[in-house]
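Colleague: Sequence and computational prediction follow.
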Amino acid sequence: MTLTGKVDITLDEAGIAVISFFHPSHNSLPGALLNELAQTILQAGKEERVKVIVLRSEGERTFCAGASFDELISIQNKVQGMEFFSGFAKVINACRTCGKIIIGRVQGKAIGGGVGVAAATDYCFATQQASVKLSEIALGIGPFVVGPAVERKIGLSAFSQLALDATEFRSAAWAQEKGLYAQVFETTEAMDAAVQAFAAKLATYSPDALAALKQVFWQGTEHWNKLLVDRAGISGTLVLSDFTRNFIQDFKLK
């Protein structure tokens, strides 16, 4: 747990592990929280008692607002920049390699890195409030780290639309049509009931079969350990630009 956010995990008798993260600034993810989230996912993947993982955030309006602006503006050099953006790489790669099926629960807006986290789950539920936006290019950095995960889920054409139309939200219905969300619900209560029922069903399946199926789902991503870190280097360099620093300062003054 950190002073500015937290990651929690619970495990019920059926073997359903619920990993939840929270940050008071719209569930943005500073580096310490990203590292803790990645480690929690990896550890749950090693637990034999865990049959399936549900990944969620707390609060009602925002699933995840992506990178922490406070931390972005504090980055002073390329090494620090690469280290910060590698946090999102760690979370995506943890979801990819943990060996357990991960169900996403997206109750509100997903922005930037938040879209990447949703895309890194294996089956994602959402509400009608769960609109998506990749705002990175407007900041001057681009969605380089989360890009492979998002493109894998929705295809290059839809990813390019999100990446370039960086100031506009796309609806949850759009995200479902493109394959990011499997199911979309009118209310959080209806979504949670569906998440619980689906998780309970998966928990009764063969763990070995689920693990093998997960490998099939992620086939062709074995190089992501290097790819996503390389991409973090691109963002870590761009974040030092005057364009990005001026944008963040102006945003924080609003």
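Modeller: All right, it came through fine.
Colleague: From now on I want contacts and neighbour counts done on CA atoms only, so please keep to that.
Modeller: Fine.
Colleague: would you list every one of the strands in the stretch 1-150 of the chain?
Modeller: Along the stretch 1-150 of the chain, counting by DSSP state E, counting those that start in this stretch, strands occupy 6-11, 16-22, 52-57, 62-64, 102-106, 109-111, 123-127, 132-133.
Colleague: longest helix anywhere in this protein?
Modeller: helix 78-97 (DSSP state H).
Colleague: Which strands or helices does that one pack on?
Modeller: In terms of contacts (3 or more CA pairs under 8 Å, 6 or more residues apart in numbering; DSSP states H and E), helix 78-97 is packed against helix 31-46, helix 113-119, helix 224-238.
Colleague: Give the buried residues for the longest one.
Modeller: Same thing as helix 31-46. 31, 33-42, 44-45 (16 or more other CA atoms under 10 Å).
Colleague: Distance to residue 89 added to the strands of the stretch 1-150 of the chain, as a markdown table?
Modeller: Output for the strands of the stretch 1-150 of the chain, formatted as a markdown table (distance: least, CA to CA, whole Å):
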| stretch | distance to residue 89 |
| --- | --- |
| strand 6-11 | 17 |
| strand 16-22 | 17 |
| strand 52-57 | 16 |
| strand 62-64 | 16 |
| strand 102-106 | 17 |
| strand 109-111 | 16 |
| strand 123-127 | 19 |
| strand 132-133 | 19 |
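Colleague: Next up, a structure to set beside the first:
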Amino acid sequence: MSKSLSIEINASGIATLTLNRIERHNAFDDEFIVEMTSALEGLATNPAVRVLVLAATGKSFSAGADLGWMKRMASYGEAENLADAQKLAKLMHTLDSLPIPTIAAVQGPAYGGGVGLIACCDMVFASPEAQFSLTEVKLGLIPAVISPYVIRKIGVAQARRYFLSAERFSSTTAQRIGLVHELAPQDEVIVLAHSWATQLLNNGPMAMAAAKRLVAEVADRPICSELNDLCAKRIAAQRVSNEGQEGLTAFIEKRPPNWVKH
């Protein structure tokens, strides 16, 4: 792991992935994108990891794209830009589809792709100092790669405003439109994120992974017999799984299930 990223995994299985490019306001370039994708893939396959907290050091959570990276990409052709954009798309998809719960602790401003990282997380906590902006159109660009995640998070009506205006908005507004779940003082955001991560350890690991997949499968689909059948199959499979059986048995026997550490 380079100085740009750090990973800490505690004894309970909570991993903290921290963005450390303080001098660059945690902006990312092509190398950082590949490195972060690799780090997330490693966490996804690590059986010791139960929850991920995504955090950052310095004044900013992430300023989005690094200026030097953008200058290089401006001199490339369309094919090279496509390959580069696909790497960023892979990063966003990897974070979004991680099979463990993901919690963003946003201590400072997040712009452009930084908003994309936040939108890919399951839970988001932010400080009053955090500001947000989808700045791409100011540069004659568009937030294309992050758009599926941001639109899913804040909805079409808000995306049409903030994609076009590129305006900065507060953490209070971010909470109101659905990008952020809760607010906390700047020095308590990471504490709140870890508190929630600890609470999530009480839940079945496989059940949480299945619940994440369920949201993706059910979202924006019409309620019909096909969807009802899908949901019925999902709960039936979970009930007869080893984890489902253990959870139900533990509840009946009034004891903690075996995934809860004593």
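Modeller: Perfect, thanks for sending it. The shown structure was predicted, so the numbers you read here are calculated from the model rather than taken from an experiment.
Colleague: hmm, back to that, mean shift between the longest helix of the first structure and the second structure?
Modeller: Aligned to the second structure and superposed, helix 78-97 of the first structure gives a mean residue distance of 1.8 Å (mean CA distance after the TM-score superposition for the first structure).
Colleague: hmm, back to that, can you add distance to residue 99 of the first structure and give the helices and strands packed on helix 78-97 of the first structure back as JSON lines?
Modeller: Shown next, in JSON lines, are those (distance: least, CA to CA, whole Å):
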{"stretch": "helix 31-46", "distance to residue 99 of the first structure": "6"}
{"stretch": "helix 113-119", "distance to residue 99 of the first structure": "16"}
{"stretch": "helix 224-238", "distance to residue 99 of the first structure": "15"}
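Colleague: picking that back up, tell me which of the strands of the stretch 1-150 of the first structure is the most buried.
Modeller: Most buried of the strands of the stretch 1-150 of the first structure by mean neighbour count (mean count of other CA atoms under 10 Å) is strand 62-64; its value is a mean of 28.
Colleague: Find me the equivalent region of it in the second structure.
Modeller: Using TM-score structural alignment, strand 62-64 of the first structure corresponds to residues 60-62 of the second structure.
Colleague: got a list of contacts for that stretch?
Modeller: With CA atoms under 8 Å, 6 or more residues apart in numbering as the contact definition, stretch 60-62 of the second structure has outside contacts at 19, 22, 25-28, 55-56, 106-111, 113-114, 130.
Colleague: Run a quick neighbour tally on residue 198 of the first structure.
Modeller: 14 (other CA atoms under 10 Å).
Colleague: Equivalent analysis for residue 242 of the second structure, please.
Modeller: The burial count for residue 242 of the second structure: 10, using other CA under 10 Å.
Colleague: Counterpart of it over in the first structure?
Modeller: Aligning on TM-score structural alignment leaves residue 242 of the second structure without a counterpart in the first structure.
Colleague: how close does residue 242 of the second structure get to residue 70 of the second structure?
Modeller: 49 Å (CA to CA, to the nearest Å).
Colleague: try residue 31 of the second structure
Modeller: Distance from residue 31 of the second structure to residue 70 of the second structure, counting by CA to CA: 13 Å.
Colleague: Ok, residue 182 of the second structure next?
Modeller: Between residue 182 of the second structure and residue 70 of the second structure the computed distance is 33 Å (CA to CA).
Colleague: Run through the strands of the stretch 151-254 of the first structure in chain order.
Modeller: Taking DSSP E, counting those that start in this stretch as the criterion, the stretch 151-254 of the first structure carries its strands at 183-185.
Colleague: my guess is residue 91 of the second structure meets residue 35, correct?
Modeller: No - between residue 91 of the second structure and residue 35 there is no contact under CA atoms under 8 Å: 9.4 Å.
Colleague: What count of nearby residues applies to the alignment partner in the second structure of residue 203 of the first structure?
Modeller: Per TM-score structural alignment, the equivalent position to residue 203 of the first structure in the second structure is residue 201. Neighbourhood size, residue 201 of the second structure [other CA under 10 Å]: 19.
Colleague: Tell me if I'm right that residue 201 of the second structure and residue 48 touch.
Modeller: No - judged on CA under 8 Å, residue 201 of the second structure makes no contact with residue 48 at a distance of 11.9 Å.
Colleague: can you map out the helices along the stretch 101-250 of the first structure?
Modeller: Ranges of helices in the stretch 101-250 of the first structure, per DSSP state H, counting those that start in this stretch, are 113-119, 136-139, 147-164, 172-178, 188-202, 207-217, 224-238, 242-253.
Colleague: As TSV, those with distance to residue 67 of the first structure would be great.
Modeller: Shown next, in TSV, are these (distance: least, CA to CA, whole Å):
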stretch	distance to residue 67 of the first structure
helix 113-119	6
helix 136-139	10
helix 147-164	14
helix 172-178	21
helix 188-202	25
helix 207-217	27
helix 224-238	12
helix 242-253	12
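Colleague: now, of those helices, which is deepest in the fold?
Modeller: Ranked by mean neighbour count, the helices of the stretch 101-250 of the first structure are led by helix 113-119 with a mean of 27 (mean count of other CA under 10 Å).
Colleague: what packs against it?
Modeller: Partner elements for helix 113-119 of the first structure (3+ CA pairs under 8 Å, 6+ apart): strand 62-64, helix 78-97, helix 147-164.
Colleague: Out of the helices of the stretch 101-250 of the first structure, flag the one nearest residue 16 of the first structure.
Modeller: For residue 16 of the first structure, the closest of these is helix 188-202, at 6.7 Å, according to CA to CA.
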